[in-house]
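Chemist: With the sequence up front, the predicted model follows.
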Amino acid sequence: MSQASAPTPSPSERLRDHPAFLLFWISRVASALAFQMLGVAVGWLVYALTGSAVALGLVGLAQFLPLLFLSLIAGHAADVFDRRRIVFIGQSVAAVTLALLALGLGEGVVGLAAIYGAVVMLGACRAFEHPTMAALLPRLVPGEVLPRALAVSSSAMQMATIAGPAVGGFAYALGPTVPLAGAALCYAAAALAMMAVRHVHAPVQRGGMTLATLLEGLAFIRGHKVVLGSISLDLFAVLLGGVTALLPIFASDILHVGAQGLGALRAAPAVGAVLMSVVLARVPLSHKVGHKMFAAVAVFGLATVVFSLSSSFLLSLGALFVLGAADNVSVVIRSSLVQLSTPDAMRGRVSAVNSLFIGTSNQLGEFESGMAAALLGAVGAGVAGGVGTILVALLWMRLFPGLLKVDHMPARPARTHPAQAKSA
């Protein structure tokens, strides 16, 4: 009788067997926690100082501009230099920036201009941190479990997004310096965890930085229709449908729930996203992933409309919960398709372009929301954005039929050199 073979460890067990991934996960949690605490503190502080939707929109613009100018450089750096060190430097600079801002506010020597300046600096740090972390993750886990690792990594951010706004909202009651100082400590912890990651760096891009090398990520995405469709769908859907920048207005003027209520509103999408991440980590998306991604985007838009029309705090929380769950499905599918379709030699630059698109949809979307709210009111801007998201999903189905027809995730990361790649 043949001897029974040992059972194969489940993908989740294999993830636990990778200490580098666990440290990466801790760093991502701490960084996301800091960013979410910062979002509540800065949003409420700016609106308290100005009472202006335009001023809130300018916070998003201040975050976006560094991303616009630095993303391609950050992507090249991620393919040349030690990715851990790039993330460590970005998180360390963010910690120092927030510590100085908290100190300045406490002493009463900084005003609105200094707040915007700090946001610009933090945007520059994120311009390097995010694409580099995205490029680093596939080097820490086996390719066959990368979709599950992405779901678990996404849950890290979403759990921080639950705790961060709540902690930030309650801490703000003690003064704006408290959540800012707490965010500085979180960034410092994230930096220490990242430098503890055991990873042998091998540069995947050699030679100096030229215009051609900077633009290779854009060229790769343009030549791969599934990747282009995935990234651009997120860009336009969230650019139109995001209501994050308007949450202080809804909390203050429509739902009348104060800073603590604002923290709950910002946390609600993350609660839905975390629960969906748990589901996706246990039951990975295995077929008709293209259909599921488009359906998730449409649900995101519909939930945005419901939230915008709601005058009930509980209904608003429920709509944001559904919005977050739908968004997480889209994020996991899109991230998996992009990472598994990109060879490691290009991953930094492609991740940088992806981060630029995400930043455009999030930060520039906040600016767009602020401007739209100034013209249409918060409710009108939210409804228009949600309807726009649904229309974008329908249009993208026609523009990118190959993306709609994607049935399964790629089995392992692409190894083809970009010069040999063909359009999908």
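Modeler: Yep, that arrived. Numbering: from 1, shown residues only.

Chemist: CA atoms for contacts and neighbours, from now on please.
Modeler: Fine.

Chemist: For the stretch 51-200 of the chain, which segments count as helices?
Modeler: In the stretch 51-200 of the chain, the segments counted as helices under DSSP state H, counting those that start in this stretch are 53-80, 83-107, 112-136, 146-172, 177-195.

Chemist: Now do the longest one: which elements does it pack against?
Modeler: Using 3 or more CA pairs under 8 Å, 6 or more residues apart in numbering; DSSP states H and E as the contact criterion, the elements in contact with helix 53-80 are helix 19-50, helix 112-136, helix 211-223, helix 344-359, helix 365-399.

Chemist: Please point out which parts of stretch 216-229 sit buried.
Modeler: By neighbour count on 16 or more other CA atoms under 10 Å, the buried set for stretch 216-229 is 216, 217, 218, 220, 221, 223, 224, 225, 226, 227, 228, 229.

Chemist: hang on, the first one packs against residue 349?
Modeler: Spelled out, that is residue 216. Yes - taking CA atoms under 8 Å as the definition, residue 216 is a contact partner of residue 349 at 7.2 Å.

Chemist: Nearest residue to the residue nearest to the spatial centre of the chain in space, please, no chain neighbours.
Modeler: Centroid-nearest residue in the chain, with CA atoms, centre = their mean: residue 358, separated by 6.8 Å. Counting by CA to CA, 6 or more residues apart in numbering, residue 358 lies nearest to residue 235, which is 6.0 Å off, once chain neighbours are set aside.

Chemist: try it against this one:
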Amino acid sequence: MELKKDPYAALRYRDYRFYVLTRIFMTIALQIQVVVVGWHIYSITKDPFSLGLIGLAEILPNFSVTLFAGHFADLYNRKKIVGTCLFILMFSGVALYSVTNQISQPDDLVLSLYAIIALTGLARGTMSPSLFSILTECVPKQVQVNSSSWNSTLWQIAFVVGSGSSGFLFSAISYNAYLVISFFMLLALLSFWFISPKPHLIINDKRAPIFASIKEGIKYVFNHQVILSALSLDLFAVLFGGAVALLPIFASDILKVGPQGLGFLKAAPSVGSFLMAIVNVYYPPVKNSGKKFLWAVFGFGICMIVFALSKDFVLSLLVLAVSGAFDNMSVVVRSTIMQTYIPSDMKGKVSAVNSMFIGSSNEIGQFESGVAARLMGVVPSVVFGGTMTLLVVIFTALKAPKLKNLNFE
């Protein structure tokens, strides 16, 4: 019982401490990469579509291996899989630095940057199922809720640190910042090395064929109104509300705040999300959960419209922070739905469907934002995305009464 009352219960386990250190260092590195690569490519192309292609370059290899990676995570040594992928991610920083200094032709340089981003997407897609599985093995079952809370909180802090520092880092050392990515990935690899090996039982005779499992998970989702409507609403909100993908353009051409301002803009949603996470700890959305979920996504859409029309840097930061708070509320409700409404023998299958769609929606949304910005212009495309988000919320509220009336009490 004491473990359950101890707010630091998970952090008292050695393997978990090294796990969260791995996540912190990796998240900082990836956020520096996102900001610097986005700024780099846009500074060369001056084309919004090129920013969308960053998301496409990452998600295509990621999307193609995710389900198979989950299959391999149950067959092979998870620690070796994660260690190999972290080494590849560490190498990618060196590769980004090398092509920047060795390739002078702009078109060839951009293609090389896309290729390296595709490599990181492949590594992250391969690593994700094994890394998640190791998390569940680092602490006993009675403190897994506490470990999840710390994992989410520390991830948000690392996200803010990585995003917020990237602009200043780039201003100070320019594209040498790519080597800093490798440095933090090396720290992640070293931290992960100290996690004890986690042997897992393999029961081949009870394993269903992978495509049969996928079909069963998809069928379950589409036959459950609450799960389907929650996943769909979150998916379309991210797809249409992907203004974050265009932040390099807003920082450079609209708000004119440079790479430092870009780092702050990138970090603002996580600041709001972190503050809302604290609120949700003390006041969890268990009453009128469905209505709060709908209002959160509606508020997110409003924030995207206001951000698009803003010409003031401080207002833009504030609106992005509020959007992060709304996003956190929707994520908490959706995650609770996934845990509450999915039976134990279906959690893996349905979680795979969730990863394929929700997990990839940020990158797909980034591509959609780039395409829309090229066709409509930057500001009109973000206004359009926010408006579409509002319409999707209204449609869901009318067509999914079970979600609208959802309560966790």
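Modeler: Perfect, thanks for sending it. Keep in mind it's a predicted model, so treat the numbers as computed, not measured.

Chemist: Can you give me the TM-score here?
Modeler: Overlay of the two chains. TM-score (TM-score structural alignment, normalised by the length of the second structure): 0.88; 404 aligned residues with a CA RMSD of 2.8 Å.

Chemist: that older thread, which strands or helices does the helix or strand harbouring the residue nearest to residue 358 of the first structure pack on?
Modeler: Using DSSP states H and E, residue 235 of the first structure maps to helix 225-241. Applying 3+ CA pairs under 8 Å, 6+ apart, we find helix 225-241 of the first structure packed against helix 211-223, helix 289-309, helix 313-340, helix 344-359, helix 365-399, helix 401-404.

Chemist: Out of the ones you listed, which is the most enclosed?
Modeler: helix 344-359 (a mean of 27; mean count of other CA atoms under 10 Å).

Chemist: between it and helix 365-399, how many degrees?
Modeler: 120 degrees (axes from the mean of the first three to the mean of the last three CA atoms, to 10 degrees).

Chemist: Mean distance between helix 344-359 of the first structure and the second structure after superposition?
Modeler: With mean CA distance after the TM-score superposition for the first structure, helix 344-359 of the first structure departs from the second structure by a mean of 3.8 Å once superposed.

Chemist: what does that helix rub up against?
Modeler: Residues outside helix 344-359 of the first structure that contact it (CA atoms under 8 Å, 6 or more residues apart in numbering) are 64, 67-68, 71-72, 74-79, 127, 130-132, 134-135, 204-205, 214, 216-218, 220-221, 231-232, 234-235, 339, 342, 413-415, 417-418.

Chemist: Tell me the buried residues within these.
Modeler: Taking 16+ other CA under 10 Å as the criterion, what is buried in the contacts of helix 344-359 of the first structure is 64, 67-68, 71-72, 74-79, 127, 130-132, 134-135, 205, 214, 216-218, 220-221, 231-232, 234-235, 339, 342, 413-414, 418.

Chemist: So which of the buried residues of stretch 216-229 of the first structure is the closest to residue 83 of the first structure?
Modeler: Of all these, residue 217 has the smallest distance to residue 83 of the first structure: 17.1 Å, by CA to CA.

Chemist: Now do the same contact list for that closest one.
Modeler: Counting by CA under 8 Å, 6+ apart, residue 217 of the first structure has contacts 346, 349, 350, 352, 353.

Chemist: swap the cut-off to 10 Å and go again
Modeler: Taking CA atoms under 10 Å, 6 or more residues apart in numbering, we find residue 217 of the first structure in contact with 72, 75-76, 223, 342, 346-354, 418.

Chemist: Neighbours of the counterpart of residue 179 of the first structure in the second structure, how many?
Modeler: Counting by TM-score structural alignment, residue 179 of the first structure corresponds to residue 177 in the second structure. Residue 177 of the second structure has 24 neighbouring residues, counting by other CA atoms under 10 Å.

Chemist: Whatever residue of the second structure lines up with residue 161 of the first structure and residue 111 of the second structure, how far apart?
Modeler: Using TM-score structural alignment, the partner of residue 161 of the first structure in the second structure is residue 159. Separation of residue 159 of the second structure from residue 111 of the second structure (CA to CA, to the nearest Å): 27 Å.

Chemist: returning to that earlier point: common neighbours of residue 216 and residue 349 of the first structure, please.
Modeler: Common contacts of residue 216 of the first structure and residue 349 (CA under 10 Å, 6+ apart): 72, 76.

Chemist: ok, back up a step: output the buried residues of stretch 216-229 of the first structure in TSV; the columns should cover distance to residue 322 of the first structure.
Modeler: What follows is those, written out as TSV (distance: CA to CA, whole Å):
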residue	distance to residue 322 of the first structure
216	37
217	33
218	33
220	34
221	30
223	34
224	31
225	29
226	26
227	26
228	26
229	24
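
Chemist: Residue 381 of the first structure is nearest to which of the helices of the stretch 51-200 of the first structure?
Modeler: That would be helix 53-80 among the helices of the stretch 51-200 of the first structure, by CA to CA, at 11.4 Å.

Chemist: gap between the closest one and the chain center?
Modeler: Centroid separation for helix 53-80 of the first structure versus its chain: 13 Å, with CA atoms, centre = their mean, to the nearest Å.

Chemist: how close does it sit to the second structure?
Modeler: Averaged out, helix 53-80 of the first structure is 1.6 Å away (mean CA distance after the TM-score superposition for the first structure).

Chemist: Thank you, goodbye.
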